[in-house]
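Visitor: Show me how the following folds:
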Amino acid sequence: MTLLHLVLGDQLSHSLSALGDATPHGSLVLMAEVMAEASYVRHHQKKIAFLFSAMRHFAEELRGRGFAVRYVTLDDPDNRQSLMGEVERALAETGAEGLVVTEPGEYRLMDEMRGWQAKLGVPVEIREDDRFLITRAGFGRWADRRRELRMEYFYRDMRRHFGVLMRGAEPEGGQWNFDKENRKSPPKGLKGPRRLSWRHDAITSEVLDLIEARFPHHIGRLRPFHFAVTAREAEAEFEQFVTEILPSFGDWQDAMVAGEAYLFHSMIAAYLNAGLLLPVDVIRRTERAYQEGAAPLNAVEGFIRQILGWREYVHGIYWRFMPDYAGRNALDAHRPLPALYWSGGTKMRCMAAAVHDTIEHAYSHHIQRLMVTGNFALIAGLSVEAVCEWYLAVYADAYEWVELPNTLGMALYADGGLMASKPYAASGKYIDRMSNFCGGCSYDVKDSTGENACPFNSLYWRFIAVNEDKLRGNHRMANILAGWRRMDEGKKTALLKRAEDCLALLEKDVL
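Guide: As a prediction, the model looks like this:
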């Protein structure tokens, strides 16, 4: 019996479960570029180009291993422009008698696939994605034993289970995380190293021309295009990070510097999430750097926590609580997403920098996402749905399973504290401490109520005032709420007026 093995654009791993029993003789691999997946949100041009080029290179690797590959390009005149449409066409034209696929990363597609067998009239086997270190069922068993699903405790259990950075039953260095050592303010002149760049081969060049022709109205600057598009290239970028960059990652991982989009971050999330790198390999290689004395513990632990902790945790949260999770809006935030999120057109230097980095690179690092664009969305009360759609569209590493919990849960506190023990709301003081943006800004970070006062300051206190009742039961917010209640009434009035003025300017797109 000939089987059709479907490989999705974020499943570019030769160890993929859908390919586990595929053979060069008797199996047919299907890969398809379809408009339904490329445009269900207005994905960044670089993101689409990265995936299409990586998919085409992966198809060539499969052919080099002797597999028969049916690859459908976006501009194929017979392309039905949906995954099910291309599966249906392949079954009809090849006579394949069944379909094998690895479970997709997004609920909407999983829900669709569950109905494929009835619609296609052939057996459809949906296999577990075993590239994650904990299965969905395994996360469920962990969660069932917990009253609160905090990432920190999940991370410790994962460290114990996999024996990562452990000395017997105790964590390496005597503590589980080194966050306090990883929050240094950036010194003047801090710069990140030069990164690897890749020449465009014929495949990538053809893809870039296609994206320019088909997606001109999507966000982002397509060229220059800097992504690795094969596992070999992705591995080379990761090796550069480990050997040259990782030692500085810990100290400066929360720092933000104008003109330095990358600093000392790894830049591998897009490769991990598309399957070009595997998390277990990344974790073990990073751990080895510490064991060999090539990188300090605070850097290695902080990096491993992002993958063994956060990445696995948000994947588990997503699948445990979907589809209802996507509709949560605990703080009742509905303000329309302002134009500056798409253009970067604002006098707030930190926001302009984060959005411009995003437009240029399909990337900004995690503190910019959480404490600049995310923090502003939180304290301005922006629509949860619109903000989540923006994050999903603009970053090359974004898929709903990773984007939604990080945005809805962490940045916007819209799940009511399921993930975060308190809202990640902050005034301009935090941004001033962790960046060099405020010194050259049109707004005064030390002022809260004047005409040129930093909008983050008044919006922060407005956020506290508006959500006081909703946050009253949160013990971590008690001191802040008490401080608001004790505040002089005149100052409260001035703060709230300045906040409303800022929101009015935001609505006019002149903030």
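Visitor: rest of the way, CA atoms for contacts and neighbours
Guide: Will do.
Visitor: Count the neighbours of A289 for me.
Guide: The tally of other residues near A289 (other C-alpha atoms under 10 Å) stands at 18.
Visitor: Tell me the spacing between L404 and F154.
Guide: 19 Å (C-alpha to C-alpha, to the nearest Å).
Visitor: Looking at those two, which has the bigger crowd around it?
Guide: Applying other C-alpha under 10 Å to L404 and F154 shows that L404 carries more neighbours, namely 25 against 20.
Visitor: my read: that one touches W390, true?
Guide: No: assessed by C-alpha atoms under 8 Å, L404 is found out of contact with W390, at 10.7 Å.
Visitor: Which residues are in contact with each of these two?
Guide: With contacts defined as C-alpha atoms under 8 Å, 6 or more residues apart in numbering, no residue is shared by L404 and W390.
Visitor: Can you get me a residue count around the spatially closest residue to A96 that is not a sequence neighbour?
Guide: Nearest non-adjacent residue to A96, counting by C-alpha to C-alpha, 6 or more residues apart in numbering: T2, 5.0 Å away. Neighbour count for T2, taken as other C-alpha under 10 Å: 16.
Visitor: got it, and E292?
Guide: 8.
Visitor: So A228: helix, strand or coil?
Guide: Three-state assignment for A228 (DSSP: H, G, I helix; E, B strand; the rest coil): coil.
Visitor: So it is in contact with W198, correct?
Guide: Yes: A228 is within contact range of W198, at 6.9 Å (criterion: C-alpha under 8 Å).
Visitor: For these two, indicate the residue with more neighbours.
Guide: Per other C-alpha under 10 Å, whichever of A228 and W198 has more neighbours is A228, with 24 against 11.
Visitor: Next, the structure of the following sequence, for comparison with the previous one:
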Amino acid sequence: MDHSLRTLDHGRSTLSLVHVVFGDQLNRQCSVISELPKNTVVLMVEVSSASTKPVSHYQRTLLFLSAMRAFAQELTEHGQRVHYVRITDAENTHTFQDEIVRCSRLIGATSLSCVRPGSHQALTSVQDAASALQIPFQLHEDSHFFDTPQGFNQWADGRKELRLEYYYRELRKKTGILMDSPKEPSGGAWNFDSENRKPWRGSTSDLPVPVSLPEDQIVAEVRKDLAVAMPDLPGKQHGFRWPITPAAANHHLHDFIENRLPRFGDYQDAIVAGQPFMHHGLLSSSLNLKLLNPRDVVAAALDAYNKGAAPINSVEGFIRQILGWREFIRGVYWREGPLYQDRNALHHTGSLPEWFWTADTDMKCQSDAIDPVLEYGYSHHIQRLMITGNFALTSGMNPKAVSDWFLGMFVDGVEWVTEPNVIGMALHADGGIVGSKPYASTGRYVKKMSDCCKTCRYKPEVKSGPEACPMSVMYWDFFMRHEERFTRNARMFHIKRNLERFDDQERSQIKYAATELRKSLGLAGETP
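Guide: Model (predicted):
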């Protein structure tokens, strides 16, 4: 198959309207793309700054560039004119704004447009390019999502707190998804969280193996370009398994629905050493790049439920991630604005330890959570939140540094989804906008939900001494450091009661153990 891309001649032409498409907008079914005027050029650019600020996992860059090239090829095959700039092109300035300006002048653009992109920075780059060119700019809302930023704001305005559960119920009612009647949810309940917290106690041989498709010529070409342009990106280069086309993404979707959705609900929080995929969908990168339509994903899950192929706790738990959490997080991102990324309500300044880049730590749960990040650019949501994110929170790591690591090192990293999940959900650095309390736990939670502790040298029940579990030590140290803030929170009453049981000696031992751990783990920085 010919994977070459048609570009414009360098002279001006009648093609004067320029529509910018970013790497997370690869949706030919988008009404804006399908209804572009005939004199429109689609502009797509690969820039190195997208992989260096913050630094990106090799496979994340490989995925984005491969999927972009596949999309550009699809557009040209359907008659759309595309101007495509590769990362190895000699004229490439390697920033979005400069490339948009350069290419728009080359084309002779009289106006710029784009669908709302996945970051404030990307949107600003197009707006500023239009200003520099002194031409009009039009922003289109993204029909990929169930709701718009404006719709989210209408729901959020006047509320004292923004809570996922209430927004999710509103969208269920509005769309009719998993509703038996306008007011009655399917299965008689809005969620089935209480059924979805089982640890895996079976054999690893009983876990389903997700489908993995062979690499094609486009991926091979991108690999060659990266070897020249960015050979030193972190993460493993082999083992690439992520879809780069809608057809491949749909193949992965059907594999999940058939083979993993039925037990997804029961075991969505379970952790097994060396088994990063478990019963998870592995669809987030395809959704975030728009290779999959969330309506199709939800419809496939509903079809399995209606046919009796998947139980309500699995289907509702999965749909809540798509219809609920994904939409809620995006709403928060656009509502809070570009300064959200700098929120640091707890004044944490600790640096990221070296083992975030190597997985070389004797904390078994941490090494098991970071290993698949280095291997695939992936770990599942409980490893992200309750293992890596949990420890980053309680040990006092700088929120922006942690957020940048998550954004760059995961193949599904797009700013709108990463920032609120990390800054808000994992690190509570937004002061409670996303979550009403910190999502923190001791090593006891890890022991309950995983098999990591069986081969770890630390003991979850121990809070001081050489066998003290760092997860437990940092947990108690965190709540002692922020005792005044969190003991006023009604949801933290049990924490307050436990802290009241600690005498001065036990508090001193925990504080000393935490200080020594920070030194030994390379967590430089002040902790309040």
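Visitor: Superposed, how do the two chains score by TM?
Guide: The TM-score (TM-score structural alignment, normalised by the length of structure 1) is 0.96; 508 aligned residues with a C-alpha RMSD of 1.5 Å.
Visitor: returning to what we had before: could you pull up the residues touching the residue nearest to A96 of structure 1?
Guide: Taking C-alpha under 8 Å, 6+ apart as the criterion, T2 of structure 1 is in contact with 26-28, 95-98.
Visitor: Likewise for A414 of structure 1?
Guide: By C-alpha under 8 Å, 6+ apart, the contact set of A414 of structure 1 is 328-331, 384, 408.
Visitor: likewise C365 of structure 2?
Guide: Taking C-alpha under 8 Å, 6+ apart as the contact definition, C365 of structure 2 lies against 387, 446, 452-453.
Visitor: I'd like the distance between the aligned residue in structure 2 for A420 of structure 1 and G118 of structure 2.
Guide: Residue pairing (TM-score structural alignment): A420 of structure 1 is matched to G435 of structure 2. Look at G435 of structure 2 and G118 of structure 2: by C-alpha to C-alpha, they are 22 Å apart.
Visitor: More neighbours: the two, which one.
Guide: Just comparing G435 of structure 2 and G118: by other C-alpha under 10 Å the higher neighbour count belongs to G118, 23 against 19.
Visitor: My read is that the match of A420 of structure 1 contacts H428, right?
Guide: Yes: using C-alpha under 8 Å, G435 of structure 2 is in contact with H428, at 7.1 Å.
Visitor: farthest pair in the contacts of A414 of structure 1?
Guide: Within the contacts of A414 of structure 1, L331 and L408 form the most distant pair, 10.9 Å apart (C-alpha to C-alpha).
Visitor: Please say which of the two ends up with more neighbours.
Guide: L408 (26 against 19).
Visitor: is it true that the more buried one touches L382?
Guide: No: using C-alpha under 8 Å, L408 of structure 1 is not in contact with L382, being 11.4 Å away.
Visitor: quick one: the strands in the stretch 151-300 of structure 1?
Guide: Counting by DSSP state E, counting those that start in this stretch, the stretch 151-300 of structure 1 has strands at residues 166-167, 170-171.
Visitor: Format those as CSV; extra columns: distance to L133 of structure 1 and mean neighbour count.
Guide: Shown next, in CSV, are the strands of the stretch 151-300 of structure 1 (distance: least, C-alpha to C-alpha, whole Å; neighbours: other C-alpha atoms under 10 Å):
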stretch, distance to L133 of structure 1, mean neighbour count
strand 166-167, 17, 14
strand 170-171, 19, 16
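Visitor: can I get these in TSV with distance to V257 of structure 1?
Guide: Formatted as TSV, those follow (distance: least, C-alpha to C-alpha, whole Å):
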stretch	distance to V257 of structure 1
strand 166-167	34
strand 170-171	32
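Visitor: can you tell which of the ones you listed is closest to L505 of structure 1?
Guide: strand 170-171 (49.9 Å).
Visitor: aligned partner of L178 of structure 2 in structure 1?
Guide: So, by TM-score structural alignment, L178 of structure 2 is matched to L165.
Visitor: Could you do E221 of structure 2 as well?
Guide: Per TM-score structural alignment, E221 of structure 2 is aligned with E206.
Visitor: With A156 of structure 2 instead?
Guide: Under the alignment (TM-score structural alignment), A156 of structure 2 pairs with A143 of structure 1.
Visitor: how about the helices of the stretch 51-200 of structure 2, start to end?
Guide: With helices called from DSSP state H, counting those that start in this stretch, the stretch 51-200 of structure 2 shows them at 58-77, 96-107, 120-133, 149-156, 164-175.
Visitor: To G239 of structure 2, which of those helices lies closest?
Guide: Nearest of the helices of the stretch 51-200 of structure 2 to G239 of structure 2, taken as C-alpha to C-alpha: helix 58-77 at 9.0 Å.
Visitor: In structure 1, point out the residues matching that closest one.
Guide: Taken onto structure 1 by TM-score structural alignment, helix 58-77 of structure 2 occupies residues 45-64 there.
Visitor: Just the buried positions in that stretch, please.
Guide: Across stretch 45-64 of structure 1, burial judged by 16 or more other C-alpha atoms under 10 Å covers 45-59, 62.
Visitor: Ok, stretch 235-249 of structure 2 next?
Guide: Buried-residue list, stretch 235-249 of structure 2, by 16+ other C-alpha under 10 Å: 235-236, 240-246, 248-249.
Visitor: start and end residues in structure 1 for that stretch, please.
Guide: Across structure 1, the stretch matching stretch 235-249 of structure 2 (TM-score structural alignment) is residues 220-234.
Visitor: Buried among the contacts of T2 of structure 1? Need that as a selection in ChimeraX.
Guide: The ChimeraX selection below is limited to those of the contacts of T2 of structure 1 classed as buried (16+ other C-alpha under 10 Å):
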select :27,28,96,98
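Visitor: The contacts of T2 of structure 1 in strands, which ones?
Guide: The strands, defined by DSSP state E, take in 27-28, 98 from the contacts of T2 of structure 1.
Visitor: Next, find the distance separating the closest residue to F256 of structure 2 other than its chain neighbours from L261 of structure 2.
Guide: Once flanking residues are discounted, F256 of structure 2 sits nearest to G281: 5.5 Å by C-alpha to C-alpha, 6+ apart. Distance of G281 of structure 2 to L261 of structure 2, computed by C-alpha to C-alpha: 8 Å.
Visitor: what about the two, which has more around it?
Guide: Comparing G281 of structure 2 with L261 by other C-alpha under 10 Å, the one with more neighbours is L261, at 27 against 21.
Visitor: Map that one across to structure 1 for me.
Guide: Using TM-score structural alignment, the partner of L261 of structure 2 in structure 1 is L246.
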